[in-house]
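K.L.:
coords please:
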Amino acid sequence: MSALPAPSPTALDAGLVQDLRAVFGDRLHLGEAMRAQHGGSEAHFNTVLPDAVVFARSTEEVVAAVKACVARDTPIIAYGAGTSIEGNTTPVKGGVTIDLSQMDQILQVNPEDFDVTVQAGVRREQLNEHLRDQGLFFPIDPGANATIGGMAATRASGTNAVRYGTMREAVLSLRVVTPDGRDIRTARRARKSAAGYDLTRLFIGSEGTLGIITEVTLRLHGIPEAILSAVCSFDTIQGAVDTVVQSIQLGVPLARVEILDDVQMRASNAWSGLDYPEATTLFFEFHGSERYVQEQVETVSELAQGNGGSAFRWSNLPEEREALWKARHEAYYAAIGLRKGAVGWPTDVCVPIGRLAECIAQTKQDLEAASIPAPILGHVGDGNFHVVFVLDPNNPAEAAEAEVLNARLVRRALDMDGTCTGEHGIGLGKQDWLVEEMGEGVEVMRTLKRAIDPNNLFNPGKIFAF
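P.N.:
Next up, the predicted model:
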């Protein structure tokens, strides 16, 4: 929780203010309240104010803002819903934040091709509401009602990743404004291409450091005939993870499978009004035909019972499923609710699934010996799990303890040939670990950054330092 100085409120060039006012009118904000709203984070990072905030409504307006800022050597930060938790949008060098949330138009649905093109500010839930009548849905579900552009910029994942993949697999094409003000498209709508460099994947996960995503073309999927959710408690973390691994090894196409440890279940029961045992628990969801879903449930239920699991509590009623996954989505807030006035420090790692049980078990031992609450939860189907350190913001010793615990967790994951972050991104929080993980690969990233953004104006200070 290191402090970062807020830039002076008078730092913005008067000529730049005039240029931005000409494009955005009253959608240019210089007041402290709006700037503070765009300088904070969902997590433990300190608020740093941008010098101005503009609300864009078109790619052309983004281009105009970029050209005006670059002409005056002013940093630019793209902003969606503000749900990222590694300080990904914190304006550490001040500058102008371009809020894309008003770019919320669904531009083109192609049901016969199972794809859709949207502006970057479209929210995940908004998109699925629009698609429902056509029998289609967009499966990537990071929990928060994030914007599609932000999800692409952070390479988001989530509860459905085990079956449907992540944003890396979901995105067909992007429209991007580059640091020199060019408006480019990274690909067409074809499902595959061998045409030159894969520019789409270059910008996915770049956290706004290489370009500002303004439109996204996404793969869609048909809404399954049957959807069934199930909950199962376990005596041990090992038993829960073994159930998931064995299910995947048998080829069961789990749509969702989430793990919540005993601490998280206690928090979620209290926060969401649930009545599940306070024990390590798996939340499942199965998709397919009625018969196929029943076969999946029977297979996984047998595996769970063999690994010390309880009988399944299951439901195919939409309202019950929605309540279950709403509780999972609110797990972060439930965790913080364990202590009045606390702040959360969420972290995540991802390891090969064969090492997952070992990694979680060793992490659990560390957390049980800690002085701070720290629930475990995660997307065990793809080897990704989270820890939320629940901290007293007025006690520096707790932040120091969390730092040590986080370092042990990430080191453990790297030693198991995993990654320092499965889905949160690097942002401010894991830059040193990126160097540890990627080695000379980070210098290649720096080379790309220098080539595309030589003045380091797009979201400076993120992912790595120069």
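K.L.:
hey, let's count contacts and neighbours off CA atoms from now on
P.N.:
Will do.
K.L.:
Which parts of the stretch 251-400 of the chain are strands?
P.N.:
Under the criterion DSSP state E, counting those that start in this stretch, the stretch 251-400 of the chain contains strands at 256-260, 281-288, 313-315, 343-350, 376-379, 384-391.
K.L.:
out of those, which comes closest to V109?
P.N.:
strand 281-288 (23.2 Å; CA to CA).
K.L.:
angle of that closest one against strand 256-260?
P.N.:
180 degrees (axes from the mean of the first three to the mean of the last three CA atoms, to 10 degrees).
K.L.:
can you put the strands of the stretch 251-400 of the chain in CSV and add distance to D432?
P.N.:
Output for those, formatted as CSV (distance: least, CA to CA, whole Å):
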stretch, distance to D432
strand 256-260, 28
strand 281-288, 33
strand 313-315, 43
strand 343-350, 14
strand 376-379, 23
strand 384-391, 19
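K.L.:
could you redo those as CSV and give each row mean neighbour count and distance to G461?
P.N.:
As requested, those are exported to CSV (neighbours: other CA atoms under 10 Å; distance: least, CA to CA, whole Å):
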stretch, mean neighbour count, distance to G461
strand 256-260, 26, 33
strand 281-288, 24, 37
strand 313-315, 15, 46
strand 343-350, 24, 19
strand 376-379, 25, 28
strand 384-391, 26, 24
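K.L.:
Alongside the first, I'd like the structure of this one:
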Amino acid sequence: MNAPARPLRKRPDPQALEAVLEGLRPRFGDRLSTAEAVRAQHAATVTWVPPEPPDAVVYAQTTEEVAAIVRLCAEHRVPVIPFGTGSSLEGHVNAPYGGVCVDLSRMDRVLRVNAEDLDCVVEPGVTRTRLNAHLRDQGLFFPIDPGYDASLGGMVACRASGTNAVRYGTMRENVVALTAVLPSGEIVHTASRARKSSAGYDLTRLLVGSEGTLGITTEITLRLQGIPEAISGGACPFPSVRAACEATILTIQSGIPVARIELLDAGQVAACNAYSKLTLEEAPTLFVEFHGSEAGVREQAERFGEIARECGGGTFAWATEAQSRTRLWQARHDAYWAALARRPGAKGVSTDICVPISRLADCVEETVADIEETGLVATILGHVGDGNFHVLPLVDVADPGEVARVYGFIERLIARALSMEGTCTGEHGIGQRKMRFLVDEHGAAAVELMRVIKRAIDPHDIMNPGKVLVP
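P.N.:
The predicted model follows:
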């Protein structure tokens, strides 16, 4: 394999940057900004990753405009950073080497809904809630729900999943085809709308999860689902996180087609009670939801209740009325902000791992013990139906000792997941903070193959540099 390309280790030459800006101004006018406040907004990170603003922000409205921006930046070797809603958690939208941020939020059209084929074509700035509002009258919905109202382009970039993944899969399974602009400025279409194909390399899967390092997605073809006839859901407390995890494992192994099954530890339940005005028992709790026919969801809920009782769980109070379910799941989606309220002034360090479902109980139990032994304030919640859970330490960043303990805890958490044949991130992505764990997970040869792909597509390392791969 060839030697690594020379990485960008400093900001672009001022003359090169000015040449790019001069080239963009006539076409984009007031859609190009170098204002400090706008630049800072496009480096805002949800967690404690320090913000690194771009040199300029340009708001694109078409695929052709994105291609024009990228071609100009490629000509002058100026970095390009794609931006959706800025809700990513691992520093994906930062510009460590400066450059031009391409904001895709104005590319927000639903281009086509093919109801008969159960798919649709959207631009990357469309958010998941807006798409589902558009689809509702046709009896369809898009099932991937990462919690935040993320843009679909960002969800493609980070290979998002979320609460419904246990039944409907992740973005990997629900993206049919893409239109993307490569680092050269060339526009490519990765696939047709056919439900399956064996024609050539799977370029769609290559770009899904590439975190903006191989290209910028400008159109997305997505799989859709019919809105279920009936939905039931509820919450069930357990005496321990192990008991809750064992109930999850038995539910999955029993073949119950659960749509969502989410774990909240006792601390997270207490935070949600206070923030969302719930009255749940402050114990490890599973939030569960079933989709199907009225008879089907009733049977599924009853079978889950039996499993919960076998594992020592309390009463599974389930409901079919939309208002009660919506309140419960809104509290789950607000869990991050609820947890932050437990320690005002602290920063949240949201991290995630994923392990085989058979190792879930061991991994969560060992993680709880680690939190207690380390003396951290942290909550656990996650999409445990597919072995994925999140930990949110709340950190006083002015305390170097506490910061060091958190870093040590995250390293042990990832090592624990890898020792159980898991992954260092189930859905957050690598971004800036988890690059060095890729070799531990995949091996040096596999990571070097990733570098070969990156160099072949982006030889000058202009596309979202400083993410995913250590040069």
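K.L.:
To F45 of structure 1, which of the strands of the stretch 251-400 of structure 1 lies closest?
P.N.:
When these are compared by CA to CA, strand 343-350 sits nearest F45 of structure 1, at 8.6 Å.
K.L.:
Mean distance between the closest one and structure 2 after superposition?
P.N.:
Superposed on structure 2, strand 343-350 of structure 1 shows a mean distance of 0.5 Å to its aligned residues (mean CA distance after the TM-score superposition for structure 1).
K.L.:
and that strand, which stretch of structure 2?
P.N.:
Residues 347-354 of structure 2 are where strand 343-350 of structure 1 lands when matched by TM-score structural alignment.
K.L.:
repeat for stretch 424-437 of structure 1
P.N.:
The counterpart of stretch 424-437 of structure 1 in structure 2, using TM-score structural alignment, spans residues 428-441.
K.L.:
the helices in the stretch 1-150 of structure 2, which residues?
P.N.:
Taking DSSP state H, counting those that start in this stretch, the helices of the stretch 1-150 of structure 2 run over residues 14-28, 36-41, 63-76, 128-135.
K.L.:
Export those helices as a markdown table, with columns for distance to A199 of structure 2.
P.N.:
Listed next are the helices of the stretch 1-150 of structure 2 as a markdown table, based on distance: least, CA to CA, whole Å:
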| stretch | distance to A199 of structure 2 |
| --- | --- |
| helix 14-28 | 38 |
| helix 36-41 | 42 |
| helix 63-76 | 25 |
| helix 128-135 | 30 |
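K.L.:
Ranking those by mean neighbour count, which comes first?
P.N.:
For the helices of the stretch 1-150 of structure 2, the largest average neighbour count (mean count of other CA atoms under 10 Å) is found in helix 63-76, namely a mean of 21.
K.L.:
Let me see the contact set for the residue nearest the centre of structure 2.
P.N.:
A centroid search over structure 2 (CA atoms, centre = their mean) returns A160, at 3.9 Å, as the residue closest to the centre. Listed by CA atoms under 8 Å, 6 or more residues apart in numbering, the contact set of A160 of structure 2 reads I144, P146, T170, M171, G209, E427, H428.
K.L.:
hmm, 7 Å instead?
P.N.:
Each residue near A160 of structure 2 by CA atoms under 7 Å, 6 or more residues apart in numbering is listed here: P146, T170, M171, E427.
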